Each structure stands twice: as structure tokens, then as C-alpha cells.
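**Q** Sequence first, predicted model second:
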Amino acid sequence: MAKVAFLGLGVMGYPMAGHLQAKGHEVTVYNRTGAKAEAWAAEHGGRAVATPAAAAEGCDFVMACVGNDDDLRAVCLGETGAFAGMKPGAIFVDHTTVSAAVTRELSAVAAEAGLGFVDAPVSGGQAGAENGVLSVMCGGNQAAYDAAEPVIAAYAKICRRLGESGAGQITKMCNQIAIAGLVQGLAESLHFAEKAGLSISDVVEVISQGAAGSWQMANRYKTMEADTFEFGFAVDWMRKDLGICLDTANETGASLPVTALVDQFYKDVQKMGGGRWDTSSLIARLRKLG
């Protein structure tokens, strides 16, 4: 068992930190809104502190799951940042979905300070975090990954190292690119069935057993049919992730025409007031169009 700090207690981080504590690790938490950290400590029995540096002090591993590049820099750097409190040889594990550029930047800073750094974005959404069955895609030094993997296992269904620093973030981009087109296709399929006068449930029962079947179809078609979008990953966060994908594609020369199109469809959903709706809300856009 290890001494672990967890920075960021949103819909993902809160249950992830809980799994670490439940597995017997000694967990200290930090959250920008201190009341949430105190609530977590009251529920799980860990310890809440006021700064990332205080959380990291004496820990073997520091996990983070925050919002974006700037949020990650804020919890890592400066006098109150985690790097300032970490002991030599400790390993920072970043579960945030951020750019590969900021990952490589912070990994280099960590290495200069004698710290390990693993980029380890996750897929599986809030339900995956709550049930401890996330897919974790990692980049970084092999030795740092090997040390961190048994700790990550507290909330992972699968955890793999894909390469050096930034490889985990690139893989998460692949994940989001695949999801974007898939959800739009599902939304169009269900909308088409609806407009043709067919039962969505009956259609899905049949086509889900063939090549069209997917996790999104199995887990979201009922809520899409009901025009209810209070589940899973928010549109605002998806647009942030797709922006990272598109920026990286410009840097690498990759062509992402479908991703770029779906990003604009999500922009339309935001204009409808759906920024906090889950990503399956693409069907609401189609219904509005008629």
C-alpha cells in the first residue's frame, strides 16, 4: 500500500480517490473548492488539505484529475504546487485530458526535479469512475509506469503504456475522435428511425446485435429516445477535447474532417443551451432541425 495524494475531486476524481482509499492506500486529497475535499474526507476517511503541495508532501504518488492545461499547470507548479511538495523519486500521475504539449512540458520539469511523470488520461465516464472500471492509457518512462500501474489498478479495467511522454494523451485523442463520429452516427440513425415512424427500441434491439452495435448504443439509446441528457460526459468538455485533437492534427498533418464537423455540431448544441448536456445530445440538434 502507498501514500497517495489526489488532486481534483470532480465527477471523475471523487470516486477515483475513493477507490484508492478503499483499496487500503493512505490518501490525502486537495480540491480547489475546499468544502468538497472536506466532504470526501468525511465520507472516505482520508485527509483533506489546503494546497497541492501539502497534499503531495511525503507521498509516493500524486494523482491529478483537473480541467485543462492551465488547471494542470496550476496544481503542479509554483510554491503551492504539487512538485514543490513531492519528495525525490515520487511519481506524478496525470489523469486529466490535456494537450500532449503541456504533458511533455511538465514531464521535463518533473524530471529536472528528480520526479517521475506519467500521463494517464482515462475513458469510461462517470459510471466507469464510480464502478472502478476505467480504461487508462499511459505515456512516460517505463519504470515510472511500472511503479504506478498497481496503484492505478484501484479504478482501472485496463491500463496500458503506449509509449513515452505524451503517448497517453495522443491515445485519448484517438478515443475522442472515434467517439465523436460514432455518437453522430447513432444520433442520425435513431433520428432517422423516429422520422420514419419506427420504434427506436425495436430498431435498436435488432441492429445492436449486428455490426452497428456499440457501447454508446447500448448505454445511451433509451435516454436519447427520451430526450434526456443528464448522463456521462458534458458537451463543454467534449469540445475542449476535440479542440485538442484538431490542434494536434494541424501540427501532425492528420486529416480529421468528421471530427471537425462534429465539433461544429456540438457548438450548435452549446448555442441551444446544452453545454452541460451529455454528448449524446447530438440528437437534440437533429430534432431541432426537423
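**A** In hand now; what should we look at? Residues are numbered from 1 along each chain as shown.

**Q** going forward, measure contacts between C-alpha atoms and count neighbours the same way
**A** Will do.

**Q** ok, Glu251 to Cys174 distance?
**A** 15 Å (CA to CA, to the nearest Å).

**Q** more crowded one of the two?
**A** The neighbour comparison of Glu251 against Cys174 (other CA atoms under 10 Å) goes to Cys174, with 12 against 9.

**Q** pretty sure that one belongs to a helix, no?
**A** Yes - under the criterion used here (DSSP: H, G, I helix; E, B strand; the rest coil), Cys174 sits inside a helix.

**Q** What strand or helix carries Ala108?
**A** When secondary structure is defined by DSSP states H and E, Ala108 falls within helix 100-112.

**Q** Touching that helix from outside, list them.
**A** The list of residues contacting helix 100-112 from outside it, by CA atoms under 8 Å, 6 or more residues apart in numbering, reads 69, 73, 76, 83, 116-119, 165-167, 169-170.

**Q** Now it: buried residues?
**A** By neighbour count, with 16 or more other CA atoms under 10 Å as the criterion, the buried positions of helix 100-112 are 100, 102-104, 106-110.

**Q** Same check on stretch 229-243?
**A** Neighbour counts using 16+ other CA under 10 Å place 229, 231-239, 241-243 of stretch 229-243 among the buried residues.

**Q** Pasting the second one now:
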Amino acid sequence: MKLAFIGLGVMGFPMAGHLQQAGHDVCVYNRNADKAADWVSRHGGTSAGTPALAAKDADMVMLCVGNDDDVRAVVYGDDGVLAGIKAGALLVDHTTTSAILAEELAVAANKVGARFIDAPVSGGQLGAENGALTVMVGGGEADVAEASPVLAAYGKKVTRLGPVGAGQRCKMVNQICVIGAVQGIAEGLMIAKKAGLDIPILIEVLAGGAAQSWQLQNRAQTMAEGEFDFGFAAQWMHKDLGICLDEAEQQGLTLPLTEHVHKVYETLLADGFGRCDSTVVIKSLES
């Protein structure tokens, strides 16, 4: 298929590469043109000077940018995706955004004869590089069925959760569960370190019981050692939790743990830890 991929960050760069390697004809766009040129030199394909030009004649257009405002910046306007997308094409947003934006984009795409699905991902940079992401999709059944074989280039599991917006709401649940695990591990490690327990042995023991989790097995050791220069940035988790809290407010819900950890990240960002891995929450306990 002829595809366009908008956004070549730590996730988008390898994701677009997997599409090209799967045999698709991929045209990329990135705000930093040098990044797009680097992608082309590594993977082949082509690049375009605007999102509209990248989307021109594409059967599917994928987005993977930063937040709601970034999505609107590349979708709307004379140079935006919707100015270049052809009738019948499918717009796929991998960005973690509000569900409200997903519903807005579905309406906007429909107005120009295109279709839309929201498809946020989980698995982090490593999952993107290994083509092993979990893709949570909201959209019409036929649209998701059409997109799924293409998204399988980087998604080990591509699942429809419901209509447009359902993918984003599933991602909200994912992020809340992740920070719950990370906060628990951080607090547990404080006791373990104070008691002088052997951390590698501790992790091995816990991994064999009910406390087992991806976060425990992949992040507990680095948390204990104070290593945070990798993985999913704290600034993005802070953004994602803000989306979760906005959704909760709209539903008349209170999320105490999410509110607490959101405030922790707010302080960490102010202290200059925004680019650190999101497990940097342990620093708030150490201080």
C-alpha cells in the first residue's frame, strides 16, 4: 500500500521503518526535516515538506506526534493532512490524546471523504523498535479490519475496543495501571533498600509471585540503581495522566492515586527530570 507516516520521534521513527520493511511505499513527514532525511537514508521510501504532501495519494496516513495540539497542527490548515488526503483514505492516529480529539478528528475526516480510527500504542520505545507494540483501536469494524494487517508490521496485538475514542480510553486505563505498578515498586524498593535486601534476588523472588509485572522485571533494578536516561519520558506520562484526569472529571469520577502521581510528576518536571524515564518517581520518595 501507499502510506504516509507523520511524526518521527522515538516511537514513530522505528514504526515507519517497519512499514517500509513490510513492503509498503512509505512517505514520511517530520517537523525537523533532517530527521526525515535520516529516516529515508536508513529505510528508503520518501519524505515530504508538509503533512498535506505526505498524505497525497496515500491509502492510509499514520500520525504519531506529541499531544492534542500537535495532532491538530499536523491535521488542520492548508498544509495539514486533511488538505492532502484523498477520498476514501484512512487516517490512523497513534498519538496518545484525549478521546474528545479522536471524536473530533473522525468528524473532520468524514467531511473531506476520509475515515478515521484512533490507535494509541503501548510497549514503549523498545516495543516500537522490536515491532512488538500493543495497539488499542477505536473505530468502525470495517475500518479496523482494513487497518489491522498493516498495523501488524509493528503491533504484536491489534485489538478493536469499540467505536472511535475507545482506543484512547483504553490507553488511559493502561497508563493508570502502569503508574500504579511503578508507584508500588518505588515504595517497595524504599523498604528493600533500607533493610539491605539484595535487589536482584528480591526481583527474582517477586517475579515468581503475584507481584510479577513488566514494570517489576524491566524497571525495578534500574530504579534501584538510579538509572533513568531511557524509556518513556516523565513529561509524556505527566501529559497522559492529565488526559486521564480530564476524562475522569467528565465522567464524574475521582482517581486519588492518579491525582497524586500526576502531582509528583509535576514537581519532577519543575526540577528538570522531564526527559528521564517515567520511573523517576522514586526520586520523590528518596528526597
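**A** All right, it came through fine. For clarity, every value in this text was computed on a predicted model and none was experimentally measured.

**Q** TM-score for this pair?
**A** These two chains, once laid on top of each other, score a TM-score of 0.98 by TM-score structural alignment, normalised by the length of structure 2; 287 aligned residues with a CA RMSD of 0.9 Å.

**Q** Now, the contacts of helix 100-112 of structure 1 that are in helices?
**A** Per DSSP state H, helices hold the following members of the contacts of helix 100-112 of structure 1: 69, 73, 76, 83, 167, 169-170.

**Q** Could you provide those residues in a markdown table, with additional columns for neighbour count and distance to Asp263 of structure 1?
**A** Rendered in a markdown table, the data for those read as follows (neighbours: other CA atoms under 10 Å; distance: CA to CA, whole Å):
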| residue | neighbour count | distance to Asp263 of structure 1 |
| --- | --- | --- |
| Asp69 | 16 | 19 |
| Arg73 | 16 | 26 |
| Cys76 | 24 | 30 |
| Phe83 | 27 | 35 |
| Ala167 | 22 | 23 |
| Gln169 | 29 | 19 |
| Ile170 | 24 | 18 |
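
**Q** farthest-separated two in those residues?
**A** Phe83 and Ile170 (23.7 Å; CA to CA).

**Q** which one among the contacts of helix 100-112 of structure 1 gets closest to Gly125 of structure 1?
**A** Nearest to Gly125 of structure 1, judged by CA to CA, of those is Gln169 at 16.1 Å.

**Q** Check the gap between the residue nearest to the closest one when sequence neighbours are not counted and Thr171 of structure 1 for me.
**A** Once its chain neighbours are removed from consideration, Gln169 of structure 1 has its nearest residue in Ala100; the separation is 5.6 Å (CA to CA, 6 or more residues apart in numbering). Shown here: Ala100 of structure 1 relative to Thr171 of structure 1, a distance of 10 Å by CA to CA.

**Q** likewise Asn219 of structure 1?
**A** Using CA to CA, we find Asn219 of structure 1 at a distance of 23 Å from Thr171 of structure 1.

**Q** Assess the claim that Asn31 of structure 1 and Ala5 are in contact.
**A** No - taking contacts as CA atoms under 8 Å, Asn31 of structure 1 lies outside contact range of Ala5: 10.9 Å.

**Q** Who has more neighbours out of the two?
**A** Counting neighbours by other CA under 10 Å for Asn31 of structure 1 and for Ala5 shows that Ala5 has the greater number, 34 against 26.

**Q** In three-state terms, label that one for me.
**A** Reduced to three states by three-state DSSP, Ala5 of structure 1 is strand.

**Q** I'd guessed it sits against Val27; true?
**A** Yes - judged on CA under 8 Å, Ala5 of structure 1 makes contact with Val27 at a distance of 5.6 Å.

**Q** so what does the strand or helix carrying Gln215 of structure 2 touch, helix or strand wise?
**A** In the assignment (DSSP H and E), Gln215 of structure 2 maps to helix 214-225. Identification of packing neighbours for helix 214-225 of structure 2 by 3 or more CA pairs under 8 Å, 6 or more residues apart in numbering; DSSP states H and E yields helix 166-195, helix 199-206.
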